[in-house]
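# have a look at this prediction, sequence included:
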Amino acid sequence: MHDKKIRLGILISGRGSNMQALVQACKDQDFPAKVSCVLTNNSCAAGLRFAENEKIPTIVVADKPLDICRIHAILVKYRVDLVCLAGFMRILKADFLEKWKNRVINIHPSLLPAFKGLNAQEQALKAGVNMTGCTVHYVTPEIDSGSTILQYSVPVFPDDDLHTLSERILFVEHKCYVEAIKLIAKVKLCN
């Protein structure tokens, strides 16, 4: 089973820095995953150029409305085992999530269940917490409510602003997502 790797389908909407971290991790021969395709709802997403330069199949899907049927068909075509949301700024509908149950994960910039939804870093600053971080979790129809796979924490300093806190969280997101994929792959490849 050493040569077996799980196949990732990564969905992005922007720069795709978490996608880039996953692609870099997959270059390690011992990493238990490989990227099969990158999909986006934004033809101008900066992450597309990175994926194309890495020779990863990239596909732009219709955004308004989001073409969920096409996303499903593409993921099946590329034999994706695990869907990784990496800054994908659209909500996936319940019927899609049912088809891909326990095979869609996301990374969120807070220690869930705290600060769900948009602007989690800003929520943390407004709440005055001294610790926040990121969470990799399974995606369910209820936003940011699926089972936690892995969390990394970061301190919130008194002089933090939105930029400094966001950058500190993003730095650990890249590590956390990679480690979460390793955990999931270990379970999947042992079954």
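On my side now, so go ahead.
# C-alpha only now, for contacts and for neighbours.
Fine.
# how about the strands in this protein?
Taking DSSP state E, the strands of the chain run over residues 6-12, 33-40, 58-60, 82-85, 104-108, 131-138, 148-155.
# here comes the other one, which I'd like you to weigh against the first:
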Amino acid sequence: MSTPRKRVGVLISGRGSNMAALIKAAKDDDYPAEIALVLSNRPDAAGLDHAGEAGIATAVVDHKPFGKDREAFERALDATLRAHDIEIVCLAGFMRLLTPWFVETWAGRMINIHPALLPSFKGLDTHARAIESGVKLHGATVHYVTSDMDAGPIIMQGAVPVLSTDDENALAARVLGVEHQLYPQALALIASGRTRIEDGRVVVSETTETPAALIWPV
């Protein structure tokens, strides 16, 4: 008897390109998770149409009617996730800061992808800051969500070289390509039960052969 796939809810605020990557990966019958819900705080989020066309349930909890009551908004989010029996939450361009209540409610079951090699370049404008700093490698990180922004235990990372000809847009495009590979792989690790958190660090079981180092410039 095959193991039931984990039910995943993806939270978006816009076009949801990482959401689309997760949906594509989950079409494989061997993938250990199914995208069971795409939920947005914006009724006009373009990603809702993509999810609907893929046959995935969608929902909207508009944050605006809740005003400054963030927890009331998040309780509505939580109720929607539970109504769809969601087990894992993936943030994919969800542009709302989450309260400690919501984070604790989904602790160990909510992940995010950040366009930088954490702990470097937390927050916004990561690509411009990477170029300005002169780093030679940049990339993306999938991590568990904690109350501290972009500070949760790191699950996976992917790196790209920073070219001397890069501007912010060129570097962003290269990193986005890595994000679309990284997020489905990280979700698969979690959904298959291959990760655990020990002393604030993620330990992955049954890791594959260690790859060669990425060194740049060569």
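Perfect, I can see it now. Since this is a predicted model, take the numbers as computed values, not measurements.
# I'd like the TM-score for the two structures, please.
The TM-score (TM-score structural alignment, normalised by the length of the first structure) is 0.95; 189 aligned residues with a C-alpha RMSD of 1.3 Å.
# got the strands of the first structure as a markdown table, with distance to residue 50 of the first structure and mean neighbour count columns?
Converted to a markdown table, the strands of the first structure look like this (distance: least, C-alpha to C-alpha, whole Å; neighbours: other C-alpha atoms under 10 Å):
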| stretch | distance to residue 50 of the first structure | mean neighbour count |
| --- | --- | --- |
| strand 6-12 | 12 | 25 |
| strand 33-40 | 10 | 24 |
| strand 58-60 | 10 | 18 |
| strand 82-85 | 16 | 24 |
| strand 104-108 | 20 | 25 |
| strand 131-138 | 23 | 24 |
| strand 148-155 | 26 | 18 |
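# helices along the first structure, start to end?
Taking DSSP state H as the test, the helices found in the first structure are 17-26, 46-53, 68-77, 94-99, 120-127, 162-190.
# deepest of these, which one?
Of all the helices of the first structure, helix 17-26 has the most neighbours on average by mean count of other C-alpha atoms under 10 Å, namely a mean of 20.
# before we move on, back to that, for residue 24 of the first structure, which of the strands of the first structure is the nearest?
Ranking the strands of the first structure by proximity to residue 24 of the first structure (C-alpha to C-alpha) places strand 33-40 first, at 10.0 Å.
# right, and the strands of the first structure - which one's nearest residue 71 of the first structure?
strand 33-40 (7.8 Å).
# ok, back up a step: redo the strands of the first structure as TSV? Include distance to residue 73 of the first structure.
As requested, those are exported to TSV (distance: least, C-alpha to C-alpha, whole Å):
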stretch	distance to residue 73 of the first structure
strand 6-12	12
strand 33-40	12
strand 58-60	12
strand 82-85	13
strand 104-108	15
strand 131-138	21
strand 148-155	26
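# what range in the second structure does stretch 150-170 of the first structure sit on?
Aligned using TM-score structural alignment, stretch 150-170 of the first structure spans residues 156-176 in the second structure.
# endpoints of that stretch, how far apart?
For stretch 156-176 of the second structure, the first-to-last residue distance is 15 Å (C-alpha to C-alpha, to the nearest Å).
# how close does the aligned residue in the first structure for residue 144 of the second structure get to residue 60 of the first structure?
Taking TM-score structural alignment for the superposition, residue 144 of the second structure sits opposite residue 138 in the first structure. According to C-alpha to C-alpha, residue 138 of the first structure stands 24 Å off from residue 60 of the first structure.
# over to residue 162 of the first structure?
Distance, residue 162 of the first structure to residue 60 of the first structure, using C-alpha to C-alpha: 31 Å.
# repeat that for residue 30 of the first structure.
30 Å.
# could you do residue 66 of the first structure as well?
From residue 66 of the first structure to residue 60 of the first structure the distance is 11 Å (C-alpha to C-alpha).
# list residues touching both of those two?
residue 41 (C-alpha atoms under 8 Å, 6 or more residues apart in numbering).
# what is the burial count for the nearest residue to residue 66 of the first structure once chain neighbours are set aside?
Distance criterion C-alpha to C-alpha, 6 or more residues apart in numbering; nearest residue to residue 66 of the first structure, sequence neighbours excluded, is residue 41 at 7.4 Å. Using other C-alpha atoms under 10 Å, residue 41 of the first structure is surrounded by 23 other residues.
# relative to residue 49 of the first structure, how far out is residue 41 of the first structure?
The spacing between residue 41 of the first structure and residue 49 of the first structure, counted by C-alpha to C-alpha, is 14 Å.
# what's the answer for residue 180 of the first structure, then?
Residue 180 of the first structure is 25 Å from residue 49 of the first structure, where distance means C-alpha to C-alpha.
# same thing with residue 188 of the first structure?
Per C-alpha to C-alpha, residue 188 of the first structure is found 30 Å from residue 49 of the first structure.
# could you do residue 137 of the first structure as well?
27 Å.
# please apply the same query to residue 63 of the first structure.
Taking C-alpha to C-alpha, one finds residue 63 of the first structure at 19 Å from residue 49 of the first structure.
# over to residue 179 of the first structure?
From residue 179 of the first structure to residue 49 of the first structure the distance is 25 Å (C-alpha to C-alpha).
# over to residue 29 of the first structure?
Taken as C-alpha to C-alpha, the span from residue 29 of the first structure to residue 49 of the first structure is 24 Å.
# please apply the same query to residue 78 of the first structure.
From residue 78 of the first structure to residue 49 of the first structure the distance is 20 Å (C-alpha to C-alpha).
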